[in-house]
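> coordinates for the following, if possible.
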Amino acid sequence: MATYADDLALAHLLADTADSISMARFRALDLHVESKPDLTPVSDADTAVEQAIRSTLARARPRDGVIGEEFGSSTAPAGAGNRHWVIDPIDGTKNFIRGVPIWGTLIALMEGERPVAGLVSAPALGRRWWGAQGHGAYAGRHQHAATRLSVSAVRKLGDASFCYSSLSGWEEGGYLEPVLDLMRATWRSRAYGDFYGYMLLAEGALDVMVEPELSLWDVAALIPIVTEAGGTFTDLAGQRAPGDGSAIATNGHLHQEILSRLARGRA
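Just a heads-up that it's a prediction; the model follows:
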C-alpha cells in the first residue's frame, strides 16, 4: 500500500507558509479585493498564498501537477505519472474579507481522480485538520499536537445535527423543499459553510453536511479527512466524490437516508 507520510509532512510545510501570509493580511486595512469574472471576490492574500505554495511545490515536487483556484492548472512533465496537488488558497474568502475567522487553506494530493491526502489549515481558529489514505485523520494546532478523528455514531435522523450551505443554491437546483424537510426532520440544523461543516463532521460534532455546488479545489482536501475519520462522502447521485460538483458527507450511518430524501423530494 502507498504511504503518504512524506506528502502530509510537505502539506504541513505548505500550510505553515500559507498561514504566515494569510494571517498577516487578515483584517489588514489595506487589503486589496477584486471581483473575478464569476463575481466572486479574490483578495491579494488569495493570490499570494497560491503563488507561494506553487513555488514550493515546483521545487519539492517538480514532477507533480498543480491545480489552483486562482491560477488554474499546471501540467506535470511528460511521463511524470498521475499525481497532482489541488490548492484552494483561502476557502471562505467572503469571511476573510469581512473579518470572520472561519476561513482556511485547503491542500490536497490526488492520484488520477482520487484524492489520497488532504489538509485544511484555519489559522485564525488556531486549528488544522489532515488525513491520508491508510493514515487516519487528525486535528490539532499542528502535527505534533494532534488527536485522531472519528465521526459520530448517530443512527437516527431525529437525533442528527444537520449542516448545509446557503439555501439559495439548493433552491436554484430544485432541492429547496427536501432540504427544508431534512431541517425539520433532524434534531438540529445549522449552516456553518465552506470547509468548516465537513471538519466538524470528521470530529463527530455533527452528522451530515450537504452542499449543492462545488469546485474541485473546494472539496478535494476534505474527502480524505472525512473518509479516514470513518465518514462517507459522495455527490448527490451517490457517486464517490469529487463527483459532479455537489457533496453529501455523513457519518456513514445516515448516508443512504439523506440521499433518498433529497432524490425523492426534488422539484
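
> use CA for all of it now, contacts and neighbours both
OK.

> could you pull out the helices in the stretch 151-267 of the chain for me?
Per DSSP state H, counting those that start in this stretch, the stretch 151-267 of the chain carries helices over the ranges 167-172, 176-185, 196-203, 216-219, 222-228, 255-265.

> next one: the stretch 1-150 of the chain
Going by DSSP H, counting those that start in this stretch, the stretch 1-150 of the chain shows helices at 5-25, 44-60, 93-98.

> quick one: which of these is nearest I87?
Closest of the helices of the stretch 1-150 of the chain to I87 is helix 44-60, at 7.1 Å (criterion: Cα to Cα).

> between that closest one and helix 5-25, how many degrees?
Helix 44-60 and helix 5-25 are oriented at 150 degrees to each other (axes from the mean of the first three to the mean of the last three Cα atoms, to 10 degrees).

> quick one: contacts of helix 44-60?
14, 17-18, 21-22, 25, 31-33, 64, 66, 68, 70-71, 87-90, 93 (Cα atoms under 8 Å, 6 or more residues apart in numbering).

> filter those down to the buried ones.
Using 16 or more other Cα atoms under 10 Å as the burial test, those include 14, 18, 21-22, 25, 64, 66, 68, 70, 87-90, 93 as buried.

> rewinding a little: for the helices of the stretch 151-267 of the chain, which one ends up most surrounded?
helix 222-228 (a mean of 29; mean count of other Cα atoms under 10 Å).

> what packs against it?
The helices and strands touching helix 222-228, judged by 3 or more Cα pairs under 8 Å, 6 or more residues apart in numbering; DSSP states H and E, are strand 114-122, strand 127-132, strand 136-142, helix 196-203, strand 232-234.

> and the ones you listed as a markdown table, adding distance to P101?
Listed next are those as a markdown table, based on distance: least, Cα to Cα, whole Å:
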| stretch | distance to P101 |
| --- | --- |
| strand 114-122 | 8 |
| strand 127-132 | 11 |
| strand 136-142 | 15 |
| helix 196-203 | 11 |
| strand 232-234 | 26 |
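
> which one of these lies closest to A153?
Of all these, helix 196-203 comes closest under Cα to Cα, at 11.1 Å.

> for that closest one, what is the distance to the chain centroid?
9 Å (Cα atoms, centre = their mean, to the nearest Å).

> and the contacts of that helix?
102, 129, 149-152, 163-164, 191, 206-209, 222, 225-226, 229-231, 249-251.

> second chain to compare with the first, below:
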Amino acid sequence: MNGNHAALAAFAHNLADLARAETLHRFEAGVGADDKGGANGFDPVTDADREAERAMRAAIEAAYPEHGIAGEEFPERPSSGPFVWSLDPVDGTRSFTCGLPNWVTLIALLEDGRPTIGLIDVPCLGERYWGAGGDGAFVRSGQQVRLRASDRTSLAEARLSTTDPYLFEDAERGAFERVRAGVRTTRYGHDGYAYARLAAGTLDLVIESQLKPYDYNALIPVVRAAGGVIGDWTGGDDFSAGRVIAAATPALFEQAVAVMRDAG
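All right, here's what the predicted structure looks like:
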C-alpha cells in the first residue's frame, strides 16, 4: 500500500475501535431490539447498531469530509471523490440479541466502487481480521497472524457455512442442499464471522443469498488477502444480486459455482 492507503487502513481500525466502544457494553448489558422489517419479516435493529454507526459516521465526516458513507442504518452520504465507506455496525444482530458472541462489525473502503480495504471486527471474542492491497492479518488472543485460507480443493473435504439455510428460496434451497450433502461438515448462524474464519483457514466454503452491499463489501478484501476466492453464483464478480460464494481455493470455488448456478 502507498502512504495514503496505509493511513486509510489505519483509520479503518480507528473506526472499529469506535464501534466496539458503542456495541460491546450494550451487548454485555443486554438490549432490546426494534423490528425494522415490517411486512417483510422480523429484521432487528438495536441502539448498538445505531450508535455505533453514528460514531463511525461522525469520525469519517470530521477526518474525510469528501468521502461518501453508505451504512445500514442511515441514509447514504454522497462522495465528492472516489472514496466511499461501507458500514455495517452489527452484522448478526439476531445473534447479538440472543446473547451469542459471534456478531461482527464490518467496515470497508470502496475506491471507484471497488472494495480495497476490508475489516471484520469481532468485539466479544477480541478478534479482528483485515485485508488491504492483497495483505491481510488477524489478531486473536493478542497475537497477530497472517491470513491464510486452507488448501482444500474438493467438496468432500470442505467445511461449509451459511447464516441460515431457510433464507434460500425455491431453487436456491435445492442447489444449496446438493452442496451441503457433498461436504464434510456444515455450520450455521455465523453471518460475517464465517468469512473471517474462512480467511483464517478453519472454514473452507461459505454460500449466501440476499446479502446487501454493506454485508459483503468488507468481506471481499479480507477473503482475497487470505488467498481465497469470493464471487457470485455464476463465477463472476457481480454481487448486486446478493448471491455470494467464498471459497478457500479456486478449485473449490468452481465446484460450488457448478452447483449453485443451477439455481437460476
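
> one step back: make JSON lines out of the helices of the stretch 1-150 of the first structure and add distance to S121 of the first structure.
Below are the helices of the stretch 1-150 of the first structure laid out as JSON lines (distance: least, Cα to Cα, whole Å):
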{"stretch": "helix 5-25", "distance to S121 of the first structure": "6"}
{"stretch": "helix 44-60", "distance to S121 of the first structure": "12"}
{"stretch": "helix 93-98", "distance to S121 of the first structure": "14"}
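
> run a quick neighbour tally on the counterpart of I230 of the second structure in the first structure.
Correspondence of I230 of the second structure to the first structure, assessed by TM-score structural alignment: F233. As a burial measure, F233 of the first structure scores 27 neighbours (other Cα atoms under 10 Å).

> measure F233 of the first structure to G134 of the first structure for me?
Distance of F233 of the first structure to G134 of the first structure, given as Cα to Cα, to the nearest Å: 16 Å.

> R155 of the first structure now?
25 Å.

> could you do K36 of the first structure as well?
Counting by Cα to Cα - K36 of the first structure and G134 of the first structure are separated by 38 Å.

> check Y198 of the first structure too.
19 Å.

> would you confirm that G99 of the first structure contacts R25?
No - using Cα atoms under 8 Å, G99 of the first structure is not in contact with R25, being 10.4 Å away.

> now check the second structure for the residue matching V210 of the first structure.
Per TM-score structural alignment, V210 of the first structure is aligned with I207.

> hmm, D164 and its match touching each other?
No - using Cα under 8 Å, I207 of the second structure makes no contact with D164, being 10.1 Å away.

> ok, those two, which is more surrounded?
Each of I207 of the second structure and D164 has its neighbours counted (other Cα under 10 Å); I207 has more, 24 against 14.

> what's the separation between the more buried one and R159 of the second structure?
11 Å.

> go on, E72 of the second structure?
29 Å.

> how about L87 of the second structure, what does it touch?
Applying Cα under 8 Å, 6+ apart, the residues contacting L87 of the second structure are E53, I69, A70, G71, E72, T105, L106, I107, A108, Y214.

> what do we get in the first structure for the fourth one?
So the one you mean is G71 of the second structure. Aligned counterpart of G71 of the second structure in the first structure: G68 (TM-score structural alignment).

> ok, its match to S215 of the first structure distance?
Distance from G68 of the first structure to S215 of the first structure, by Cα to Cα: 10 Å.

> neighbours around A60 of the first structure, how many?
Neighbours of A60 of the first structure using other Cα under 10 Å come to 11.

> cool, C163 of the first structure as well?
Count around C163 of the first structure with other Cα under 10 Å applied: 27.

> roughly how far does the equivalent of P224 of the first structure over in the second structure sit from G134 of the second structure?
By TM-score structural alignment, P224 of the first structure lines up with P221 in the second structure. Relative to G134 of the second structure, P221 of the second structure is positioned 7 Å away (Cα to Cα).

> now F83 of the second structure
18 Å.

> between these two, point out the one with more neighbours.
F83 (21 against 15).

> for E70 of the first structure, see how far away the alignment partner in the first structure of D47 of the second structure is.
Taking TM-score structural alignment, D47 of the second structure has D44 as its aligned residue in the first structure. According to Cα to Cα, D44 of the first structure stands 11 Å off from E70 of the first structure.

> what is the neighbour count of the alignment partner in the second structure of D16 of the first structure?
Alignment note: D16 of the first structure maps to D17 in the second structure; criterion TM-score structural alignment. Neighbour count for D17 of the second structure, taken as other Cα under 10 Å: 15.

> check C98 of the second structure too.
If we define neighbours as other Cα under 10 Å, then C98 of the second structure has 12 of them.

> ok, it - contacts?
Neighbours of C98 of the second structure in contact, by Cα under 8 Å, 6+ apart: none.

> who touches stretch 149-160 of the first structure?
Contacts for stretch 149-160 of the first structure (Cα under 8 Å, 6+ apart): 136-139, 185-188, 201-208, 226, 229-231, 251, 253-254.

> okay, that stretch sits on what stretch of the second structure?
By TM-score structural alignment, stretch 149-160 of the first structure lines up with residues 147-158 in the second structure.

> and that stretch, what's buried?
Quick answer for stretch 147-158 of the second structure (16+ other Cα under 10 Å): L147, R148, A149, S150, D151, R152, T153, S154, L155, A158.

> E208 of the second structure is in contact with I245, isn't it?
Yes - using Cα under 8 Å, E208 of the second structure is in contact with I245, at 6.6 Å.

> so what corresponds to T250 of the first structure in the second structure?
By TM-score structural alignment, T250 of the first structure lines up with A247.
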